[in-house]
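J.: Take a look and give me a structure for this.
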Amino acid sequence: MARFVEISDAGDERLTDYVRLRDVSLRRRLETEHGLFIAEGEKIIHRAWQAGYRPRSLLLAPRWVDGLRELIDASDIDVYLVDESMAERITGFHVHRGALGSFERQPPRPMSALLEARRLVVCEDIVDHTNVGAIIRCAAGLGWDGVLLAPRAADPLYRRAIKTGMGAVFSLPWARMDDWAHDLDRLREGGFTVAAMALRDDSLTLTELVGRLREHPGKLALLMGTEGSGLSSHWIGQADVVVRIPMARGIDSLNVAAAAAIACYALAE
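T.: Predicted structure coming up:
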């Protein structure tokens, strides 16, 4: 049974999991050291719990207790009760959803666990957490099998990534690559056609790639590049095919999450 604890001091040392949630460098260090992540909002807290992640504690405005009663009654954790102003002092931002949960991370999934998939999105060094969350949400919602992340890509379990992805990270398999320079070879050896989304004169349109896949169906790994410069020349050079979304009115490209949504819809099996 959970224990309810009313909090009157924002500096209470028991609240370490929740401090300065907008400080990315602090959170990266704290969450890695303690093996935790933060879920924001009643719905996402429920999804994390239902996916098998173990709760460490909850930080709630009292009005959210009833909505999380099932988790609370099943867990031996502390539930810290705060008003909205106290929550803001602790976390560093207005917690408009009124509920935060600290959960234990699970052991990382190895890249090899995704090699049996049919459709993978592969993210090279995409560092914006909202983009990573949105891409995972697109892949999950549009029927893809998983997301593979280069070593320097943003953390899918960072609070903003989870929030943007509406908790899709809890249901869609994802993993990190071991070797940025050579792991595309592992995909190819695993039977994937490696398709790089990039602006290049010899690229296929998305429609042309769809036509090829209808004639020769098979496994597909779709490479998505960084927010600024796109895919590296190293990755483009290793791809089996380069593909683009045709654009109009002098616009050369879309935000990476928007491009992923279009491509995942068009290329889904």
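
J.: use CA for all of it now, contacts and neighbours both
T.: OK.

J.: Quick check: buried residues in stretch 254-263?
T.: Buried residues in stretch 254-263, counted by 16 or more other Cα atoms under 10 Å: V256, A257, A259, A260, A261, A263.

J.: my bad, stretch 104-117
T.: E104, R105, M111, L114, L115, A117.

J.: Among those residues, which one lies nearest to D155?
T.: R105 (11.9 Å; Cα to Cα).

J.: list the contacts for that closest one?
T.: G35, L36, F37, Y53, R54 (Cα atoms under 8 Å, 6 or more residues apart in numbering).

J.: let's see 10 Å
T.: R105 makes contact with E31, T32, H34, G35, L36, F37, I38, Y53, R54, P55, L157 under the criterion Cα atoms under 10 Å, 6 or more residues apart in numbering.

J.: ok, now how distant is it from A181?
T.: R105 sits 27 Å away from A181, going by Cα to Cα, to the nearest Å.

J.: Would you do the same for the sequence below? I want to compare the two.
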Amino acid sequence: MSEPSTVTDPADPRLADYTGLTDVELRRRREPAEGLFIAEGEKVIRRALEAGYRMRSMLLTAKWLGVMADVIEAADAPVHLVEPALAEQVTGYHVHRGALASMERKPLPEAAEILAGARRVAVLEGLVDHTNLGAIFRSAAALGMDAVLLSPDCADPLYRRAVKTSMGAVFAVPYARLDPWPAALDAVRVAGFQLLALTPAEHAVDLAEAAPHRLERAALMLGAEGDGLTRHALAAADRAVRIPMVHGIDSLNVGAAAAVAFYAVTAG
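T.: Predicted coordinates for the structure are as follows:
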């Protein structure tokens, strides 16, 4: 058990993992380099621990001591107790959930490793918005996708906002990077997957007509908000598919589109 220790100095080195959490560029560079990520809120912290991530430390305000008592009891890492104002000063924002944990990252698996046991995977290109990325992971977990593959320029699924939006689903769905891009898509095809590129283009086949749920192995490709998949990614796909639209709407938010497409790929 780790007995909580009160910290009153925002410059205390024990709080170093939590400094400047709103500085996206700083955290994007620092967290992978130092092998850490931040879990925010009771449910997310518990899900990270259940998924086998090791805790480096925890930062709490007093009102969360009771709620997190069992986690504190089991923790083999230091627990820092701070006032809400100090937590805000250190992190850069109002920590309304009152509980943060610094967790150790695990080594990322190779794409071939997670493809070997999968039948339904999502392939994401250029998704840099952490909220969209977290939403896609949440849908992938809820709708039964087996894995997520990311182009090298996709955002970090373990960045705090992505983890928070996914409600910890990033811990439940295996993921890997595909590099070099898009040449590494060949490895997905060699593994037996049909590459389906989601696009609003008129030449694309409606999802219902494509019947992706009947494929032995399907890899659904999605691009970033706005521009969608690049022409190189589209050229690498086996087939272009689309979600039919009505009432003059030409596309959906990528998170919403992913949820619809994941259902179409996994249903039946």
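
J.: what's the distance between the residue nearest in space to the middle of the second structure and G226 of the second structure?
T.: With distances taken as Cα atoms, centre = their mean, the residue of the second structure nearest its centroid is P157 (3.2 Å). Note on P157 of the second structure: its distance to G226 of the second structure, by Cα to Cα, is 20 Å.

J.: And S139 of the second structure, by the same measure?
T.: Relative to G226 of the second structure, and taking Cα to Cα, S139 of the second structure is found at 20 Å.

J.: I'd like to know which of the contacts of R105 of the first structure are buried.
T.: Buried, going by 16+ other Cα under 10 Å: E31, L36, F37, I38, Y53, R54, P55, L157, out of the contacts of R105 of the first structure.

J.: where along the second structure do the helices fall?
T.: 24-34, 42-50, 69-74, 84-91, 111-115, 130-142, 160-166, 185-190, 207-210, 231-236, 254-266 (DSSP state H).

J.: okay if I get those as CSV plus distance to D12 of the second structure?
T.: Shown next, in CSV, are the helices of the second structure (distance: least, Cα to Cα, whole Å):
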stretch, distance to D12 of the second structure
helix 24-34, 18
helix 42-50, 23
helix 69-74, 21
helix 84-91, 10
helix 111-115, 40
helix 130-142, 29
helix 160-166, 22
helix 185-190, 46
helix 207-210, 55
helix 231-236, 47
helix 254-266, 39
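
J.: of all those helices, which lies closest to I243 of the second structure?
T.: Once these are compared by Cα to Cα, helix 207-210 is nearest, at 5.9 Å.

J.: average offset between the closest one and the first structure?
T.: Compared with the first structure after the fit, helix 207-210 of the second structure shows a mean deviation of 1.1 Å (mean Cα distance after the TM-score superposition for the first structure).

J.: What number of residues are in the vicinity of M245 of the second structure?
T.: Using other Cα atoms under 10 Å, M245 of the second structure has 12 neighbouring residues.

J.: That one -> the first structure?
T.: Using TM-score structural alignment, the partner of M245 of the second structure in the first structure is M247.

J.: can you pull the contacts of the closest residue to L21 of the first structure other than its chain neighbours?
T.: Using Cα to Cα, 6 or more residues apart in numbering and skipping the chain neighbours, the partner closest in space to L21 of the first structure is T91 (5.2 Å). Counting by Cα under 10 Å, 6+ apart, T91 of the first structure touches A10, L15, T16, D17, Y18, V19, R20, L21, R22, D23, L100.

J.: ok, 8 Å please
T.: So T91 of the first structure contacts Y18, V19, R20, L21, R22 (Cα under 8 Å, 6+ apart).

J.: What distance do you get for the first one to A150 of the first structure?
T.: Between Y18 of the first structure and A150 of the first structure the distance is 28 Å, computed by Cα to Cα.

J.: just the third one next, same as before
T.: When distance is defined by Cα to Cα, R20 of the first structure is 27 Å away from A150 of the first structure.

J.: Equivalent analysis for L209 of the first structure, please.
T.: Counting by Cα to Cα, the gap from L209 of the first structure to A150 of the first structure is 24 Å.

J.: picking that back up, what about the residue nearest to L21 of the first structure, distance to V147 of the first structure?
T.: Taking Cα to Cα, one finds T91 of the first structure at 30 Å from V147 of the first structure.

J.: And for L184 of the first structure?
T.: 14 Å.

J.: how long is stretch 5-21 of the first structure end to end?
T.: 21 Å.

J.: I'd like the buried ones among the contacts of R105 of the first structure laid out as TSV, including distance to E6 of the first structure.
T.: Output for these, formatted as TSV (distance: Cα to Cα, whole Å):
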residue	distance to E6 of the first structure
E31	24
L36	22
F37	22
I38	20
Y53	25
R54	22
P55	19
L157	28
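
J.: Just name the closest of the residues you listed to M86 of the first structure, please.
T.: Checking those against M86 of the first structure by Cα to Cα gives I38 as the nearest, at 17.5 Å.

J.: Can you find the partner of the residue nearest to L21 of the first structure in the second structure?
T.: Per TM-score structural alignment, T91 of the first structure is aligned with T91.

J.: with the buried residues of stretch 254-263 of the first structure in mind, which one is nearest to M1 of the first structure?
T.: A257 (41.1 Å).

J.: got a list of what the closest one touches?
T.: By Cα under 8 Å, 6+ apart, the neighbours of A257 of the first structure are N131, V132, A134, I135, C138.

J.: ok, the third one - contacts?
T.: It refers to A134 of the first structure. A161, T164, G165, A257.

J.: ditto for the first one
T.: By Cα under 8 Å, 6+ apart, N131 of the first structure lies in contact with A161, V256, A257.

J.: How about the second one, nearest residue that isn't a chain neighbour?
T.: Put plainly, it is V256 of the first structure. Nearest non-adjacent residue to V256 of the first structure, counting by Cα to Cα, 6+ apart: E227, 6.4 Å away.

J.: So the equivalent of that neighbour over in the second structure versus N253 of the second structure, what's the distance?
T.: Alignment note (TM-score structural alignment): E227 of the first structure maps to E225 of the second structure. Note on E225 of the second structure: its distance to N253 of the second structure, by Cα to Cα, is 7 Å.

J.: Equivalent analysis for Y93 of the second structure, please.
T.: Distance from Y93 of the second structure to N253 of the second structure, by Cα to Cα: 27 Å.

J.: now M103 of the second structure
T.: 31 Å.
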